[in-house]
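K.L.:
Only the shape, not the letters, is given here:
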């Protein structure tokens, strides 16, 4: 068999393998292998996820979480607060591939540009008026103004934001297709660590003085 034929054979084999891969490999989190697996954080065991609490110790309280009932404290620089309900706070979510968050906004409050590396998010606006959007990998902006009852979806791992442009407080709830979606806010991720100034100067088209000024704001 010639080199060209061997290459085609390898490519066909790879395509067949990918096509036959389990659907779970395409999901945000792996599919569960049992009815439930309430996270047991007392073991100290570190795995890709969390070990299961013994089934005979599981109660209905493990599947109930009240952490999103109360408004978050928006007395901060962003005038907004995200209250998470991931597997870390709500162990009953373990292996179920879902989590939630409450986002409270004071007037003018901002959930700054950030991303969730492991999840797509659907945002439901309950109160107020939000300017929301995300940026695609070719730097196209998809943004709109949300009214109460409307939904907006932020695709997985894309930078997105929400800004309260209404005349009063705003409240939204996010639902994510990962038990532990992660949240990385862009500005502090770049200006809090000790990244070489030249990287930031060239990356943002700014001078060293401006880099130092921005870094100071995130290192207080």
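P.N.:
In hand now; what should we look at? Since we're looking at a predicted model, the values are computed, not measured.
K.L.:
Going by C-alpha atoms from here, please, whenever you check contacts or count neighbours.
P.N.:
Fine.
K.L.:
Closest to the centroid, which residue in this protein?
P.N.:
What sits nearest the mean C-alpha location of the chain, by CA atoms, centre = their mean, is residue 116, with 2.6 Å.
K.L.:
contacting residues around that residue?
P.N.:
Residue 116 makes contacts with 156, 157, 158, 181, 182, 183, 184, as judged by CA atoms under 8 Å, 6 or more residues apart in numbering.
K.L.:
okay, pairing it with this:
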């Protein structure tokens, strides 16, 4: 019995040593290489500097997107290589009056939204088609479960700002409107799957850059 206990303890210790040997403090993304499902390869840790762990791109709004009257400023791995492998990221949203972030999903992450200026109406739709909507003011937060369709709208008459954090450094993004109307999916198919008439489909394709 003692020999069995000793053997088990020895195996456990060896396993722990192997696991610890494989653990790295960090993996700064080498953006010159390809992105894989498990992230980017690491640049040599000996070449790391403090600037690899600092991102200043959220100080000011990003370029305005006229169609949605808002700007979206990401701090994902592609913008902030130090996030690679850390399982976290950020996004800044700046809304003009009537600004909107249309229905979209992040397949790879849950989202935590924090309003820092103005009012934002935020909501998501569950897989049971239950709708959850709330009007958030400065200091309020809302969690968006992973992979669910959701949106944000400026809920007041003035500019609004919010920051979103994600449970992944690469949360992914698919905007429903562009997925349907911003590509080459034939109009006759779209009319069947969306129950829209030909004029509506063509109008949306024209607005969102679709063809066919």
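P.N.:
On my side now, so go ahead. All values derive from a computational prediction rather than experimental measurement.
K.L.:
overall similarity of the pair, as a TM-score.
P.N.:
Taking TM-score structural alignment, normalised by the length of the second structure as the basis, the two superposed chains have a TM-score of 0.84; 188 aligned residues with a CA RMSD of 1.5 Å.
K.L.:
ok so, going back, filter the contacts of residue 116 of the first structure by whether they're kept in the second structure.
P.N.:
Of the contacts of residue 116 of the first structure, the ones still in contact in the second structure (both residues aligned by TM-score structural alignment, their matches' CA atoms under 8 Å) are 156, 157, 158, 181, 182, 183, 184.
K.L.:
Counting neighbours, show which residues of stretch 87-102 of the second structure come out buried.
P.N.:
88-102 (16 or more other CA atoms under 10 Å).
K.L.:
rewinding a little: aligned to the residue nearest to the centre of the first structure, what sits in the second structure?
P.N.:
Matched by TM-score structural alignment, residue 116 of the first structure corresponds to residue 106 in the second structure.
K.L.:
now do residue 133 of the first structure
P.N.:
Counting by TM-score structural alignment, residue 133 of the first structure lines up with residue 123 in the second structure.
K.L.:
likewise residue 73 of the first structure?
P.N.:
Matched by TM-score structural alignment, residue 73 of the first structure corresponds to residue 63 in the second structure.
K.L.:
Could you pull up the residues touching the closest residue to its match other than its chain neighbours?
P.N.:
Spatial nearest neighbour of residue 63 of the second structure, excluding adjacent residues (CA to CA, 6 or more residues apart in numbering): residue 71 at 5.7 Å. Residue 71 of the second structure makes contacts with 61, 62, 63, 64, 65, 93, 94, 95, as judged by CA under 8 Å, 6+ apart.
K.L.:
tell me which of those residues are still there in the first structure?
P.N.:
Among the contacts of residue 71 of the second structure, the ones still in contact in the first structure (both residues aligned by TM-score structural alignment, their matches' CA under 8 Å) are 62, 63, 64, 93, 94, 95.
K.L.:
Show me the helices in the first structure, by range?
P.N.:
All helices of the first structure, identified by DSSP state H, fall at 3-20, 186-191, 197-204, 208-218.
K.L.:
Please render the contacts of residue 116 of the first structure as a markdown table that adds distance to residue 94 of the first structure and neighbour count to the earlier fields.
P.N.:
What follows is these, written out as a markdown table (distance: CA to CA, whole Å; neighbours: other CA atoms under 10 Å):
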| residue | distance to residue 94 of the first structure | neighbour count |
| --- | --- | --- |
| 156 | 20 | 18 |
| 157 | 21 | 20 |
| 158 | 24 | 17 |
| 181 | 12 | 25 |
| 182 | 15 | 14 |
| 183 | 18 | 14 |
| 184 | 21 | 15 |
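K.L.:
Which one of those residues is nearest to residue 49 of the first structure?
P.N.:
Using CA to CA, residue 181 comes nearest to residue 49 of the first structure of the contacts of residue 116 of the first structure, at 11.7 Å.
K.L.:
Can you tell me what that closest one aligns to in the second structure?
P.N.:
Counting by TM-score structural alignment, residue 181 of the first structure corresponds to residue 171 in the second structure.
K.L.:
what's the burial count for the closest residue to that match other than its chain neighbours?
P.N.:
Residue nearest to residue 171 of the second structure in three dimensions, not counting chain neighbours: residue 108, with 4.5 Å by CA to CA, 6+ apart. Residue 108 of the second structure: 16 surrounding residues under other CA atoms under 10 Å.
K.L.:
And residue 108 of the second structure, how close does it get to residue 143 of the second structure?
P.N.:
Using CA to CA, to the nearest Å, residue 108 of the second structure is found at 15 Å from residue 143 of the second structure.
K.L.:
Please apply the same query to residue 124 of the second structure.
P.N.:
From residue 124 of the second structure to residue 143 of the second structure the distance is 9 Å (CA to CA).
K.L.:
Looking at those two, which one has more neighbours?
P.N.:
The neighbour comparison of residue 124 of the second structure against residue 143 (other CA under 10 Å) goes to residue 124, with 22 against 16.
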